[in-house]
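Trainee: need a structure here:
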Amino acid sequence: MSVRTALVAATAVVAAVALAAPVAAAAPAAPRAGHDATRAAMDANIRDGVVGIALQAKDARGVWKATAGKGDLRTGEPRTARDRFRAGSITKTFVATVLLQLEAEGRLSLDATVDRWLPGLVRGNGHDGRRVTVRQLLNHTSGIYNYTTDEQLGRDLFLADGFLKNRYRTHTPPQLVGIAMRHEPDFAPGTDWNYSNTNYLLAGLVIEKVTGNPYGREIRARIIEPLGLRGTGLPGTSPSLPGPHSRAYSKLAETAEGKTYDVTRLNPSMAGAAGELVSSPEDLNRFYSALLRGRLLPKKQLDAMKTTVPLGDQGGYGLGLIEQTLSCGVRVWGHGGGIHGSLSEAVTTADGRHSLTFNLNSDWTGNSQAIVEAEFCGE
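Mentor: This is a model prediction of the structure:
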């Protein structure tokens, strides 16, 4: 989730794998009584230029599925409630869960240094993996530079000319980490907080070192298969989006004006363990509900995951999990994700009983926080 949009969008228009700063809390609202406010917030997003929305909410009354807008601008086909989509940085909660499971099994310590598992990889221009812990990767207190903010990479991946040329290019985690190492750290490890996708590229590599398996295989075996998440996967380098799915749209520019591009097909290795996941509203509701109910982690590890770095009055960032107290006092946990043509939010209450996941299939506009507030706080 971002402390509203687990912080959304590498630029104001292109919802790359990066997330941005938390948004100010809304004015207090009355406790919710139904989904009418959620529907109204969805419709308002469509009026404001969002192409389409696919949403599912689950609470004590059952499951509510809703869509708005279009799934395909060329054919006019609407979005469907069964849509799969690129979930971007929601991937981070899956990665963090696997590392916490490995800790519970005694196979690593979160307080071990990155250099213990990836010797020499985090080095240069003031970066030093001997001073950064795995825990600091997961809660973004490492100070490691965020590779998606590199100016040249931004032109290559997030603006029209570069994206159209490079959309099918394969990027390896060491290559992307190497881009981050060309820059100075944001701060000394443990002294501050800043969202960095590089942290989770490294976390994925740590999983591979500990287990001997690709991180995607561990996520499938430990989370996807046990929970029966049939619409969820990690595509690796495949540019295809499995069906059913809508098209994904971006301006591929620094403004919200100009041509709209279909960016459905892309090689998600540009995001890797920081954001390659494909999922659905149903699956993400099931995942976060199971996680918060303690089905995936022992209490000690779940408590550690929910131990947050305060982000002002906006909430806090734990280990791949974001906490936010909404305007009506409801506390929710989750994550959000942005990647080309796709903005997603997944949140649930601490008891796992009320969950909400939705996806916008365009990345240059939208008020996701209004939908979250409407579902949990609206009349």
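Trainee: please count neighbours and contacts with C-alpha atoms only from this point.
Mentor: Fine.
Trainee: gap between the residue nearest the centre of the chain and Tyr200?
Mentor: For the chain, Ser89 is the residue whose C-alpha lies nearest the centre (C-alpha atoms, centre = their mean; 2.0 Å). Separation of Ser89 from Tyr200 (C-alpha to C-alpha, to the nearest Å): 9 Å.
Trainee: want to put them side by side, so please do this one too:
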Amino acid sequence: MKAFVAAALIWATPAAAQSYHDIVAAAEGFNGIALVAKGRHVEMIESVGSADAERGIPVTPTTRFETGSVSKWVASIVVLKLVDQKKLDLDAPVSRYLPDYRADTGARLTLRRLMSHSSGLPNEILKARQADPAIRGVEREQMDAVRTYASGDLAFEPGTAWDYSHSNWLVVKAVVERVSGLPYARLIDRLLVRPLGLKDSGIYRGDSAQTAGMAVGYAKLGPAPERKPNPTPDFLAMAGGYYTSAPDMLKLMEAVLGGTFLSAASRKALLTVEMPDQHYALGGRVRVEPVGGHPRELAWNDGSNGGFRMVARRVLADGHSVIVFNNASYDHRKLGELASKLLDASYAPRLAQ
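Mentor: Here you go, the predicted model:
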């Protein structure tokens, strides 16, 4: 039997709240949290199941979750804040910021190409981790990681094709840390966490279960829970090292997509699709999909790592948003379907207040 914890503050009518609850309750095997909002107003937030099954700790509205590849979208926001501060240029050659990087490719690569996975830089970190799982979680100094995993010959001319390569983000992180003079975790705190008043967000390293307030990632729950950690070394923090809670994720989405946290030019850059066949912009996707019976343009972000899965969607025109986290290896397709049903429900006529 599922254990549900409803949020204390919701803006939905009782009928709408029941509709949301029924949708979450029907998602067999779901363990995590679901949030629906209109702009900054939370319509529903519902927690289901265990954050830490062995210790009997339930999921609550402030439970922290790994975001997986949504870390790339967060990293793009950090880069664009530095662009707004005139410290970075999306279209300058990487060699301007990393003169010690491989000279021939450094002159051809830009942050825009790296952040849209259109650089041609091969995913050597993935190949290395697949060949030797023992290196997962092994720390390296950032430029050492760049030289080892992100300095290969380009697979194609930058901007001509798309390849989802974690190695891109090793170079971006090296640039950001070199220009700012700060470790990425401290930069996240300075540029995002403190200005936005985020209470449950930051960068973890290694096994995220060692971070206070974090959910544990599981391969399965049940009578004998099986953990599924996938340690993230600090040099991969931009690719998958960000953690947050559902309310904090909403606050970030509202500030960036519905507010003035970024300049108009940087917000446009974040949402401009660079690779149309993949709907890929900078660090995330922008798609037009049917929502509530009409085609709508959405910021579209998905992430996974170890036992964690997440989906975040926001309709750009009016701020209808859904955020769903799971920490028990829930099928990502089913998680997307759950998110879609909740977002559709936010447009149902019975929600008029």
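Trainee: quick one: TM-score?
Mentor: TM-score for the superposed chains, counting by TM-score structural alignment, normalised by the length of the second structure: 0.80, backed by 324 aligned residues with a C-alpha RMSD of 2.9 Å.
Trainee: what sits in contact with each of Ser89 and Tyr200 of the first structure?
Mentor: Ala274 (C-alpha atoms under 8 Å, 6 or more residues apart in numbering).
Trainee: residues near the counterpart of Glu323 of the first structure in the second structure, how many?
Mentor: Under the alignment (TM-score structural alignment), Glu323 of the first structure pairs with Val286 of the second structure. By the measure other C-alpha atoms under 10 Å, the count of residues near Val286 of the second structure is 25.
Trainee: repeat that for Lys300 of the first structure.
Mentor: 10.
Trainee: equivalent range in the second structure for the helix or strand containing it?
Mentor: Taking DSSP states H and E as the criterion, Lys300 of the first structure maps to helix 299-305. Helix 299-305 of the first structure corresponds to residues 264-270 in the second structure, going by TM-score structural alignment.
Trainee: contact partners of that stretch?
Mentor: 76-77, 80-81, 83-84, 256-257, 281-283.
Trainee: and if you look at stretch 116-134 of the first structure?
Mentor: With contacts defined as C-alpha under 8 Å, 6+ apart, stretch 116-134 of the first structure is touched by 109-115, 142, 144, 174, 177, 181-185, 189, 203, 205-206, 209-210.
Trainee: ends of it, what's the gap?
Mentor: This stretch, stretch 116-134 of the first structure, spans 10 Å end to end (C-alpha to C-alpha).
Trainee: circling back to that earlier point, which position in the second structure pairs with the residue nearest to the centre of the first structure?
Mentor: Under TM-score structural alignment, Ser89 of the first structure pairs with Ser69 in the second structure.
Trainee: where does the match of Glu323 of the first structure land in three-state SS?
Mentor: Look at Val286 of the second structure: counting by DSSP: H, G, I helix; E, B strand; the rest coil, its state is strand.
Trainee: skip the chain neighbours and tell me the closest residue to it.
Mentor: Distances taken as C-alpha to C-alpha, 6 or more residues apart in numbering place Ala299 nearest to Val286 of the second structure, at 4.7 Å, with adjacent residues excluded.
Trainee: measure the one you found to Lys173 of the second structure for me?
Mentor: 23 Å.
Trainee: the two - which one has more neighbours?
Mentor: Lys173 (24 against 20).
Trainee: quick check: the more buried one touching Ala185?
Mentor: No: counting by C-alpha atoms under 8 Å, Lys173 of the second structure stays clear of Ala185, with 10.6 Å between them.
Trainee: show me what contacts the residue mapped onto Asn359 of the first structure from the second structure?
Mentor: Under the alignment (TM-score structural alignment), Asn359 of the first structure pairs with Phe325 in the second structure. Residues near Phe325 of the second structure by C-alpha under 8 Å, 6+ apart: 32-34, 65, 246, 308-311.
Trainee: okay, and which of these map to helices?
Mentor: Judged by DSSP state H, helices contain the following of the contacts of Phe325 of the second structure: Ala246.
Trainee: right, and out of the contacts of Phe325 of the second structure, which lies closest to Gln18 of the second structure?
Mentor: Nearest to Gln18 of the second structure among these, counting by C-alpha to C-alpha, is Ala34 at 13.7 Å.
Trainee: burial measure for the closest one, as a count.
Mentor: Neighbour count for Ala34 of the second structure, taken as other C-alpha under 10 Å: 27.
Trainee: skipping adjacent residues, who's closest to it in space?
Mentor: Val324 (4.4 Å).
Trainee: tell me how far that neighbour lies from Ala134 of the second structure.
Mentor: Distance, Val324 of the second structure to Ala134 of the second structure, by C-alpha to C-alpha: 31 Å.
Trainee: now swap in Glu66 of the second structure and tell me
Mentor: 21 Å.
Trainee: higher neighbour count, the two?
Mentor: The neighbour comparison of Glu66 of the second structure against Ala134 (other C-alpha under 10 Å) goes to Glu66, with 34 against 10.
Trainee: do a quick rundown of the helices in the second structure.
Mentor: Under DSSP H, the second structure gives helices at 14-25, 70-84, 103-106, 111-115, 124-131, 142-149, 167-180, 184-188, 194-196, 237-240, 246-257, 264-271, 332-345.
Trainee: how much does the strand ranked longest in the second structure deviate in direction from helix 264-271?
Mentor: Counting residues, the longest strand found in the second structure (DSSP state E) is strand 294-305. Orientation check (axes from the mean of the first three to the mean of the last three C-alpha atoms, to 10 degrees): strand 294-305 of the second structure against helix 264-271 gives 70 degrees.
Trainee: ok, the residue of the first structure most remote from its centre - contacts?
Mentor: Each residue of the first structure has a distance to the centre, and by C-alpha atoms, centre = their mean the biggest one is for Thr75: 29.1 Å. Applying C-alpha under 8 Å, 6+ apart to Thr75 of the first structure gives no contacts.
Trainee: also the one 10 residues further on?
Mentor: Taking C-alpha under 8 Å, 6+ apart as the criterion, Phe85 of the first structure is in contact with 241, 245-246, 278-280, 342, 359.
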